[in-house]
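Student: Just a sequence and a predicted model for now, questions to come.
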Amino acid sequence: MFASFTRSRRRFADCHDLSRRLSKGIGLACALVLAGPAVTARAEEPALSPAQTVSVPVDDAQIEAALGKLDALTQDVLERSGVPGLAVAVVWKGKTVFAQGYGVLAVGDPASVDAETVFQIASLSKSLAATVVAGKVGEGIIRWDDPVVDHLPGFRLQNEAVSEMLTLGDLFAHRSGLPDHAGDDLEDIGFDRAQVLERLRLLPLGSFRDSYAYTNFGLTAAGEAVARASRSDWASLSDDVLYQPLGMSSTSSRFSDYMDRDNRALPHVRESGTFESLYQRQPDAQSPAGGVSSSVNDMAKWMALVLGEGAFDGKQLIGKDALLQATTAQMISSPQHALDARPGFYGFGFNVGVEPTGRVTLSHSGAFALGAATGFLMVPSLDLGIVVLTNAEPFGVPEGLARSFMDVVEYGALTRDWLAGYEQLLAPLMKPVGTMAGKPAPVDPKAAGALADYAGSYENAYFGPAKIVSGNDGLVLEIGPKGQTFDLTHWDGDTFVFEPRLENAPAGSRSLVRFERQNAEDAKSVWIEYFDEHGFGTFERP
């Protein structure tokens, strides 16, 4: 993120640390959360201590009982959260044992969500992408430890030695040294995949292979390399390796396919306390990391494949050993925050956790601030998994519902109100960003110069050119390959502000724009707070 934007933005697809802090070690994968039912454990049935590791047997009858309560749990979450629509599926012993939709495709439209409704699944795409790559590893086309440059020769990071050593696995495990969510700011203003990947070489690097930083475009670079090695494009490769063999007929890595579906859930954001469908996220640039659309029926087939160690309906579709590497802890994604807490781990595109019962979990969450929140949670030792897809901005519904279900599975009752807990922890992620957010305008501001003093073209190595255009109503910032525009409002002297509403800028965000002038001459440069996360916020006159 940027200066003050930096700590608030772009955490929507990955919240390992928040979920760990909420559960104090209870395994729940990262994502956006809203949780469970209003029902709580009875006083005579106290919740287990989060740090306590115990052997809690779970038999078929207990899982069947939890399945019998899932509809009520879901109805409760739907009512309490107010999300327009969601769909849930559970797979157990290789079979889909629950698949149901709730609510509507869009506010104001009576069309109902069902198990075939297609949602944008955001960062759940990473786990599917890892499965695709595992398929090619199993075929011997590539290896997880292949250097990326072997298949994508032009890909470079700021450090040449790191560029040469960087592997596909490094990027899928988010241990490349790239800064958190590197490149997302470029996508926000219209840069395509190739343009973003080319500019990653300009970003400062952290420590290679011993620091974790979640990057959509790092993982996308790895996906692109695998597609090149397979002599395909990413979307077609995903079709050929995963979607078609599994019969995932409603799933695609192409945005155009999502838009062509009749049974499509529209994204929603909260405006003044109510949900509205105002924006549409177009994630093709980061398709391997966040561009998949799917239904819970299709996602249940994929979960059965993963729980089956790459086998589905008696056929080995993905190499067992290759998939095991993806679902094995590769990096500590969130260190212990307390003496009795468990760390969080990341594999290749999967979160890997450990329950207080000692059971291993696989999970991931996904979200678009412009209107999607998704999550899955699998317990391989129980051969059980749940996926929840919603059409609303993130605030914990998928994770909370999944966690509530698994509580009932493992303990027979809820150990806490997951919805309330996750909503409280995730609320800061949707707060407005920027130092001027929520501040009143100066009462007696200094006058600006003539608008013509600021108008003109400015250059930037990372973001490319920006134009300041002087019109009848004031100044307009024009930036990005598609000429995205933002109206500038005078603030004080040579300082202006604008209010971005983008994937990484929640409603109410406000960015400073400061022009540098000398002796009342034309501006020589402009600093834009929103684009200064990595020090590239200054644009110079050529």
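Tutor: Ah, there it is.

Student: from here on, contacts and neighbour counts on C-alpha atoms
Tutor: Will do.

Student: what about the helices in the stretch 351-500 of the chain?
Tutor: 397-411, 418-426, 451-454 (DSSP state H, counting those that start in this stretch).

Student: Now do the buried residues in the second one.
Tutor: This means helix 418-426. 418, 419, 420, 421, 422, 423, 425, 426 (16 or more other Cα atoms under 10 Å).

Student: Might one say that residue 400 is in contact with residue 424?
Tutor: No: using Cα atoms under 8 Å, residue 400 makes no contact with residue 424, being 11.9 Å away.

Student: Which secondary structure state is assigned to residue 282?
Tutor: Following DSSP: H, G, I helix; E, B strand; the rest coil, the label given to residue 282 is coil.

Student: Pull the residues that contact the lengthiest strand in the chain.
Tutor: The longest strand of the chain (DSSP state E) is strand 95-106. The contact list for strand 95-106 (Cα atoms under 8 Å, 6 or more residues apart in numbering) reads 67, 75, 78, 83-91, 110-115, 117, 263-268, 277, 296-297, 300-301, 304, 391.

Student: now with 7 Å?
Tutor: 84-91, 110-115, 264-266, 277, 296-297, 300, 304 (Cα atoms under 7 Å, 6 or more residues apart in numbering).

Student: likewise stretch 160-173?
Tutor: Contacts to stretch 160-173, defined as Cα under 7 Å, 6+ apart, come from residues 144-149, 156-157, 176, 218-219, 222, 330-331, 346-349.

Student: Okay, one more to line up with it:
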Amino acid sequence: MLRFLPPAAALAAAFFAASAVAGATLPGPAQAFVERAVDEAVARYDLPGIAVGVIEDGKVAAVVARGELAAGSGEPVTPEALFKIASNSKAMTAAVLARLVDQGRLRWDDPVVKHLPQFRMHDPWVTANMQVRDLLVHNSGLGLGAGDLMLWPEPNDFTRADIIAGLAHLEPVTSFRSGYAYDNLLYVVAGEVAAAAGGKPYAQLVREEVFAPLGMDGCRVGSWNAGEAGPIARPHRRVDGRNLPAPPERGVVPDITSMAAGGIRCSLEDMLRWVGAWLDPAQPWLSAEQRQQAWTGHMPMPVGRRMREWDNSHFHAYGYGWRLSDMDGHWKVAHTGTLSGMYSSVILLPDLRTGIVILINGEAEDARTVLGQVLAKRYTRPDPALDVAHYAALLEREHALRRQAEPAPDTRARRPATRREAAALLGIWRDPWFGEVALCPRADGIGFASVRSPRMRGRLMRVGERWLLDWDDDGIDAEAWLHPPEAGGGTLRLSKVDPEADFSYDYQDLRFVRERDCP
């Protein structure tokens, strides 16, 4: 069995030292299989960089690193390179809480207000009855991604205290505990519960309760110095068929509000230690009781058509920071992460003592899906026909059918709105959780500008009889319709133009009320 206490010096010496350059190989069929699948995915999706590792029967069996930290830099991706793991951070936040439960510092059924008296939801009954466990399983009644505009796009000036205060203004779309809707804000609250119960800042708890005991020395949380972190993979966005890297990070990288929901960075080396610790039930880092709690289906999730057709799945549920399902008759524990040009995936097949880690520094949703399927199928349903080309073709067909059923509106006939026709919209508007925005004249027409989220700035356009916000920042890929207040009063609203846009652009939760004239 894999052991990670003390930190895995033997593993690091015997394996990672030998694979510290991109393309290093391990002997055995798993390595050859993973290399072939990764190379096919890189070629098909033109990925800037990728790091993939597989644990097979409790042992590291494959590591593949391809591409560059930043496209055109000449700096190769290595197993030591830091990637944003995004929502795979959620399982680490849950693990911190589980360690505190083991230590008797909190209980899963503690009311959240016991640890955070200032916590409020929209409904007072929900406020009083929400337990620590509820923060982790997406059952709050809030809509998909509610309030995420307080987290992204970064940077902005929303704090964790702002998020806790803002929750009271987010209206639920279902009753409490009645259904699943993915949520980020309550994981931020969970991090603050951990800090209150543990008596230390969240970032310090993650280092002490997760990184240190598991030997995950390369991971970074909270604020950290880029010059001391080794190689750092830079996120990329796709523009005109090219991968454009984000600017390099230098000096002190600041703490971000979303840390507990999706802000941790780790290398492939570290993530294999993380996976190895979960695959070894004898590893003493976490009690058997808390392992079972983490991997118990606390909230049912829909079994989608793709799961039924691709994996013959029969159940789907959310544990504490993990998604649980069956795949070709095998138990599967997994999660994905998506954040600003970085994609991650962790797939565990516990009964086979097998785990898969995928880290990509580009816009790669399809590549992540396809590669995860190909690698997992090697263990659940071996078939040479189930390769990258097979799953890529299935996805392309799926996308085509969805676009046909719900096409994105054609907005090419847009033109700048004039001051005269937008006169009734001009002014300073306020949403109770997002804060002030200005709809005011600027040199090129009418501008929309958020006070607290500086990247949320754009120009008001006309598309026929509709109003559209064309963002100045090309990195914001979710344009918004603007809906004027109804005659006689009401609120100014926004909604997505593209129905497939990222759910974290939760424009539908905004309710702007006019406060005053433009300066």
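Tutor: Now that the structure is in, tell me what you want to look at. Being a predicted model, the structure only gives us computed values, none of them experimental.

Student: Quantify their similarity with the TM-score.
Tutor: The TM-score (TM-score structural alignment, normalised by the length of the second structure) is 0.80; 466 aligned residues with a Cα RMSD of 3.5 Å.

Student: related to what we said a few turns ago, which among the contacts of strand 95-106 of the first structure count as buried?
Tutor: Buried among those by 16+ other Cα under 10 Å: 84-91, 112-115, 264-266, 277, 296-297, 300, 304.

Student: Just the ones of those residues in helices?
Tutor: Using DSSP state H, 296, 297, 300, 304 are the members of those that sit in helices.

Student: Turn those into a markdown table, columns for distance to residue 272 of the first structure.
Tutor: Formatted as a markdown table, these follow (distance: Cα to Cα, whole Å):
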| residue | distance to residue 272 of the first structure |
| --- | --- |
| 296 | 30 |
| 297 | 34 |
| 300 | 35 |
| 304 | 40 |
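
Student: ok, of those residues, which one's closest to residue 60 of the first structure?
Tutor: The closest of these to residue 60 of the first structure turns out to be residue 304 (Cα to Cα; 17.4 Å).

Student: State the pair within the ones in helices among the buried ones among the contacts of strand 95-106 of the first structure that is farthest apart.
Tutor: 296 and 304, at 12.1 Å, using Cα to Cα across these.

Student: tell me, how many neighbours does the counterpart of residue 278 of the second structure in the first structure end up with?
Tutor: Under the alignment (TM-score structural alignment), residue 278 of the second structure maps onto residue 306 of the first structure. Counted by other Cα atoms under 10 Å, the residues lying close to residue 306 of the first structure total 26.

Student: How is residue 306 of the first structure assigned, secondary-structure-wise?
Tutor: helix.

Student: what about residue 491 of the first structure, distance to residue 515 of the first structure?
Tutor: 12 Å (Cα to Cα, to the nearest Å).

Student: buried residues in the longest strand of the first structure?
Tutor: Buried residues in strand 95-106 of the first structure (16+ other Cα under 10 Å): 95, 96, 98, 99, 100, 101, 102, 103, 104, 105, 106.

Student: on that earlier part again, I'd like the distance between the match of residue 278 of the second structure and residue 367 of the first structure.
Tutor: In this view, residue 306 of the first structure and residue 367 of the first structure are 22 Å apart by Cα to Cα.

Student: Please, where are all the strands along the stretch 401-542 of the first structure?
Tutor: 456-458, 466-471, 474-479, 484-487, 489-492, 495-498, 511-516, 525-528, 538-540 (DSSP state E, counting those that start in this stretch).

Student: follow-up on the earlier one: show me the two of the buried residues of strand 95-106 of the first structure that sit farthest apart.
Tutor: Among the buried residues of strand 95-106 of the first structure, 95 and 106 lie farthest apart (Cα to Cα), at 29.8 Å.

Student: Tell me how far residue 164 of the first structure lies from residue 176 of the first structure.
Tutor: 12 Å.

Student: picking that back up, kindly reformat the helices of the stretch 351-500 of the first structure as TSV containing distance to residue 484 of the first structure.
Tutor: As requested, those are exported to TSV (distance: least, Cα to Cα, whole Å):
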stretch	distance to residue 484 of the first structure
helix 397-411	32
helix 418-426	29
helix 451-454	18
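
Student: so where in the first structure does stretch 114-124 of the second structure end up aligned?
Tutor: Stretch 114-124 of the second structure maps onto residues 150-160 of the first structure, going by TM-score structural alignment.

Student: Now the terminal residues of that stretch, how far apart.
Tutor: End-to-end distance of stretch 150-160 of the first structure: 14 Å, with Cα to Cα as the criterion.

Student: which residue in the second structure lines up with residue 540 of the first structure?
Tutor: Looks like residue 540 of the first structure aligns to residue 514 there (TM-score structural alignment).

Student: now its match, nearest residue through space, not along the chain?
Tutor: residue 429 (4.2 Å; Cα to Cα, 6 or more residues apart in numbering).

Student: What is the neighbour count of the one you found?
Tutor: Counted with other Cα under 10 Å, the neighbours of residue 429 of the second structure add up to 22.

Student: Kindly state which residue of the first structure is aligned to it.
Tutor: Aligned partner of residue 429 of the second structure by TM-score structural alignment: residue 458.

Student: do residue 319 of the second structure as well
Tutor: Alignment note (TM-score structural alignment): residue 319 of the second structure maps to residue 347 of the first structure.

Student: In the first structure, spot the helix with the most residues.
Tutor: helix 60-81.
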